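Asker: coords please:
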Amino acid sequence: MSNTTALAVYASDWAQSRGRRIAEQSAPTRSDFQRDRDRIVHSSAFRRLVYKTQVFLNHEGDMFRTRLTHSLEVAQVARSIARPLGLDEDLVEAIALAHDLGHTPFGHAGQDALHDCMRDFGGFEHNIQSLRVVDLLEQRYADFDGLNLTYETREGILKHCSAHNARLIEAQEPGGIARRFLDPALPSPSLEAQLCNLADSIAYNAHDIDDGVRSGLLHEQQLEDVPLFSTYRRATLEQHPHLRAAPKRWLYATLREMLSAQIYDVINTTRAQLAVHAPDGADAVRRLPLLVRFSDAMHQQAVQLKRTLFANLYRHPVVEDTTGRAKQVIATLFAHYWQMQQEMPPEFAARAAQAVTAHDQARVVADFIAGMTDRYALRTHERLTGSRIMDGALSVHE
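Answerer: A predicted model of the protein is given here:
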């Protein structure tokens, strides 16, 4: 079995993988990274992403991004950069598709609320939860819990980690995927993992503009002083003046140009970094600073765009109202199932009953709630309280 495109010397090579936690024979027609990707795509957690919030709650409109469509867009952006850099596209795709598997319902609002509920029990981090999904919570195989993914895919999933959680993982997996959060001599993950982290930011900056304008909450004037958007908007309208009468089309054209500019910037900047540091293998990359990056100028533009989206979209009163209600849902569900653990589905109730400590019991409750979709969480909240906390939908600008 070989990759269809030649890998660069610094790329992750599945044939040199650090392997799976439980040894398995490789497939005859797929690389181990392809196999990881396929396991992720067929997982229950991946399917549930279609009903999990990105920015706008699922009930607010059928055209807004969800965690699933976001993950697909991240994979597309990442693969567009991986090929010209000679990185392993299958590993990149596996990491991109799995990076949000642990996200709660209701996006960051749900994550923040669940973290508050778990404050006395170790807190909640969605990257750690994504790792729990692929290491433990998926129950699809006869010989092991989780998906038994390769080290390299799991390393990419764990893109952020507190020192406390890193020490816990390190204790269970010495020298494993959490070591880089504890050892200054190993500051970086693989290039494929670095790429997916940056592709995540590139994708959501672009699609949040699209969804924000579509919702009517974000307006062209608010982006006029943001060069990463306004530069390509002006160029698009100068080249295609007829699009002034077709705002949806000039928006799409602008976002395509904006995405392309960022992708080419990452490719060129990363090539320059690779030429300077000249890593002679994937392990050498882990001893170097992050190499997959924007140029300084593009980084500053991306930061400015993110700040604008934060101020005008993520903090918009309409968004904050719905996210505030979402937090109420999560808090109510946690309080109920913490007291009534036997009411969780049998597999979770059994785990809670077998848990030795309150910390472990709370983690089971968090696993159950984090795995909910938006609509399941809302239906469960309504069943438990008798009240419907969210109604209606935003008007989508079509």
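
Asker: rest of the way, CA atoms for contacts and neighbours
Answerer: Will do.

Asker: top helix in the chain by residue count?
Answerer: helix 247-277 (DSSP state H).

Asker: Does that one pack against any helices or strands, and if so which?
Answerer: helix 67-85, helix 191-215, helix 227-239 (3 or more Cα pairs under 8 Å, 6 or more residues apart in numbering; DSSP states H and E).

Asker: what's the angle from it to helix 227-239?
Answerer: Between helix 247-277 and helix 227-239, the angle comes out at 120 degrees (axes from the mean of the first three to the mean of the last three Cα atoms, to 10 degrees).

Asker: Going by neighbour count, list what's buried in helix 247-277.
Answerer: 248, 250-255, 257-259, 262-263, 265-271, 273-274 (16 or more other Cα atoms under 10 Å).

Asker: swap in stretch 198-206?
Answerer: In stretch 198-206, counting by 16+ other Cα under 10 Å, buried: Leu198, Ala199, Asp200, Ile202, Ala203, Tyr204, Asn205, Ala206.

Asker: swap in stretch 71-87?
Answerer: Those would be 71, 73-83, 85-87, for stretch 71-87 by 16+ other Cα under 10 Å.

Asker: What of stretch 210-230?
Answerer: Buried, per 16+ other Cα under 10 Å, within stretch 210-230: 210-215, 217-218, 223, 226-230.

Asker: Would you mind reformatting the buried residues of stretch 198-206 (as CSV) and adding columns for distance to Met344 while you're at it?
Answerer: Below are these laid out as CSV (distance: Cα to Cα, whole Å):
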residue, distance to Met344
Leu198, 37
Ala199, 36
Asp200, 33
Ile202, 38
Ala203, 35
Tyr204, 34
Asn205, 37
Ala206, 38
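
Asker: got the contact list for stretch 216-230?
Answerer: 209, 212-213, 254-255, 258, 298, 301-302, 304-305, 308, 312-313, 316, 395-397 (Cα atoms under 8 Å, 6 or more residues apart in numbering).

Asker: Stretch 310-329 too?
Answerer: So stretch 310-329 is contacted by 55-57, 106, 109-110, 112-113, 212, 217-218, 222, 377-378, 381, 389-390 (Cα under 8 Å, 6+ apart).

Asker: from the residues you listed, which ones fall inside helices?
Answerer: Ala109, Gly110, Asp112, Ala113, Gly212, Ala377, Leu378, His381.

Asker: Please give the structure of this sequence too, so both can be compared:
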Amino acid sequence: MNTSSENFATFACKPEESRGRLHDEPESATRSCFQRDRDRIIHAAAFRRLQYKTQVFVNHEGDFFRTRLTHSLEVSQIARSIAQCLNLNQYLAETLALAHDLGHTPFGHAGEFALEDLMAPYGGFDHNAQSLRVVTKLEQRYADFDGLNLTWETLEGVVKHNGPLTGFAEAKPLPWAIVEYAKDQDLGLSTYASGEAQIAAVADDVAYNNHDIDDGLRAGLFTIDDIRQVDFVGETFTEVEKRYPDLDFSRTVHEVVRRTIGMMVEDILAESRTRLADAKPQSVDDVRNYGEPLFGFSDEMAKNDRELKEFLFPNMYRHYKLNRMTSKARRVVKDLFELFLSEPGTMPTEWQVGTNGAGDELTARVVADYIAGMTDRHALDEHRRLFDLQARTSEFSLG
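Answerer: Coordinates of the predicted model:
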């Protein structure tokens, strides 16, 4: 098929130059290898479950608030647009954006931190490493292999979109899921990832912070006057209110978020073009081996991004209403983990396969896989069935 690689920059990931898949397969007659990766992710059960996994609010808190699925779709749109403007492979950037949260637990970071603590004696837990585990092992759809058998470039981006993974301090070794997979395939952990992966990472920042402004304001966790202390956001509110003095609250918020996303994207494009002009990469390996990211925010926008994060942390993520939700989520995950670890026979039959017995490391990993794959609703339902003595224990649930 025509992959249109002639339109890509010299430093883009080109389908015909892919390092291939762990398990050989015939190429698709209608899609490039990265388009095929994207489609496999979209059809994965783990991707569907993102609809019922929290972004910040627990899923049942309200239908309006963002979930991991809507967040992933928003990141993919931003990443695809940036990649296209820079003549990178928009399909790979989109694929990585759609895959970046597949390993997230129920209840967002609250569930993740709980599993990290509980798994500390058993090799730890890391959501990026769990994403790799999902796409290489836990998705079981194909007759010839476990996982989705994605291309090397997609797996590299899933693992390294935040930068190289070697050089970790002894106190924080490589996540065991990555060490385990590296026995089968070398993902070049000591280098940066492709430009497409770097773009997916910065697009995640753009989407996450701006849409938390939206959700936080609509949830009443802070007010427009509160967030004016973040200079570039406050200036944008002033501009919008001056131009549209009679605009209602909802449209005002949307207009501000739309503009701040636009400013960040324009900054990424300008800064990345400057870095590329200085570095003059001639191949994707030049991007990987450059020694620092070639795609990202300017210093000024990075400062704005930090200020926004510094505002959101106490005013949203540590708001007492979210602290209550976080406390409940931690208890649910802890209760489930400790019960399944001590009594693995209480897990569904298909999850008992491969467990060695109560309390051992292999069983702990299976338990972590099971819990990490749960939606918010599934985790709450399992907790109710197992810890509420009046609840029926045989209720049917796909999770």
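
Asker: quick revisit: Throw the helices and strands packed on helix 247-277 of the first structure into JSON lines and include distance to Glu320 of the first structure, thanks.
Answerer: Converted to JSON lines, those look like this (distance: least, Cα to Cα, whole Å):
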{"stretch": "helix 67-85", "distance to Glu320 of the first structure": "19"}
{"stretch": "helix 191-215", "distance to Glu320 of the first structure": "14"}
{"stretch": "helix 227-239", "distance to Glu320 of the first structure": "24"}
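
Asker: of these, which approaches Val356 of the first structure most closely?
Answerer: Closest to Val356 of the first structure of these is helix 67-85 (Cα to Cα; 33.7 Å).

Asker: Which strands or helices does the following helix or strand past that closest one pack on?
Answerer: Downstream of helix 67-85 of the first structure, the first helix or strand assigned by DSSP states H and E is helix 89-98. Judged by 3+ Cα pairs under 8 Å, 6+ apart, helix 89-98 of the first structure is in contact with helix 32-41, helix 67-85, helix 151-157, helix 191-215.

Asker: how close does the aligned residue in the second structure for Ala377 of the first structure get to Ala46 of the second structure?
Answerer: Matched by TM-score structural alignment, Ala377 of the first structure corresponds to Ala379 in the second structure. Using Cα to Cα, to the nearest Å, we find Ala379 of the second structure at a distance of 15 Å from Ala46 of the second structure.

Asker: got it, and Thr30 of the second structure?
Answerer: The value you get for Thr30 of the second structure to Ala46 of the second structure, if Cα to Cα is used, is 25 Å.

Asker: the more surrounded of the two?
Answerer: More crowded of Thr30 of the second structure and Ala46, by other Cα atoms under 10 Å: Ala46, with 23 against 11.

Asker: mean distance, whichever helix or strand that one is part of to its aligned residues in the first structure?
Answerer: If you go by DSSP H and E, Ala46 of the second structure is part of helix 45-49. Mean deviation of helix 45-49 of the second structure relative to the first structure after superposition (mean Cα distance after the TM-score superposition for the first structure): 0.3 Å.

Asker: Check which helices and strands that helix sits against.
Answerer: On a contact count with 3+ Cα pairs under 8 Å, 6+ apart, helix 45-49 of the second structure meets helix 68-85.

Asker: Could you pull out the buried residues of stretch 359-369 of the first structure?
Answerer: Quick answer for stretch 359-369 of the first structure (16+ other Cα under 10 Å): Asp360, Gln361, Ala362, Arg363, Val364, Val365, Ala366, Asp367, Phe368, Ile369.

Asker: Per the alignment, the fifth one pairs with which residue of the second structure?
Answerer: Taking TM-score structural alignment for the superposition, Val364 of the first structure sits opposite Val366 in the second structure.

Asker: do you know how far that match is from Arg141 of the second structure?
Answerer: Distance of Val366 of the second structure to Arg141 of the second structure, given as Cα to Cα: 19 Å.

Asker: likewise Asp278 of the second structure?
Answerer: Distance from Asp278 of the second structure to Arg141 of the second structure, counting by Cα to Cα: 45 Å.

Asker: One more: Ala12 of the second structure?
Answerer: Ala12 of the second structure is 30 Å from Arg141 of the second structure, by Cα to Cα.

Asker: Who has more neighbours out of these two?
Answerer: Set Ala12 of the second structure next to Arg141 and count neighbours by other Cα under 10 Å: Ala12 wins out with 25 against 14.

Asker: ok, back up a step: pick out the most distant pair among the ones in helices among the contacts of stretch 310-329 of the first structure.
Answerer: Among these, Gly212 and His381 lie farthest apart (Cα to Cα), at 27.6 Å.

Asker: For Ala379 of the second structure, grab the count of nearby residues.
Answerer: By other Cα under 10 Å, 22 other residues sit near Ala379 of the second structure.

Asker: so what corresponds to Leu276 of the second structure in the first structure?
Answerer: Checking TM-score structural alignment: Leu276 of the second structure goes with Leu274.

Asker: Leu322 of the second structure too?
Answerer: Residue pairing (TM-score structural alignment): Leu322 of the second structure is matched to Val319 of the first structure.

Asker: Ok, Leu217 of the second structure next?
Answerer: Aligned partner of Leu217 of the second structure by TM-score structural alignment: Val213.

Asker: Same check on Leu339 of the second structure?
Answerer: Mapped onto the first structure by TM-score structural alignment, Leu339 of the second structure lines up with His336.
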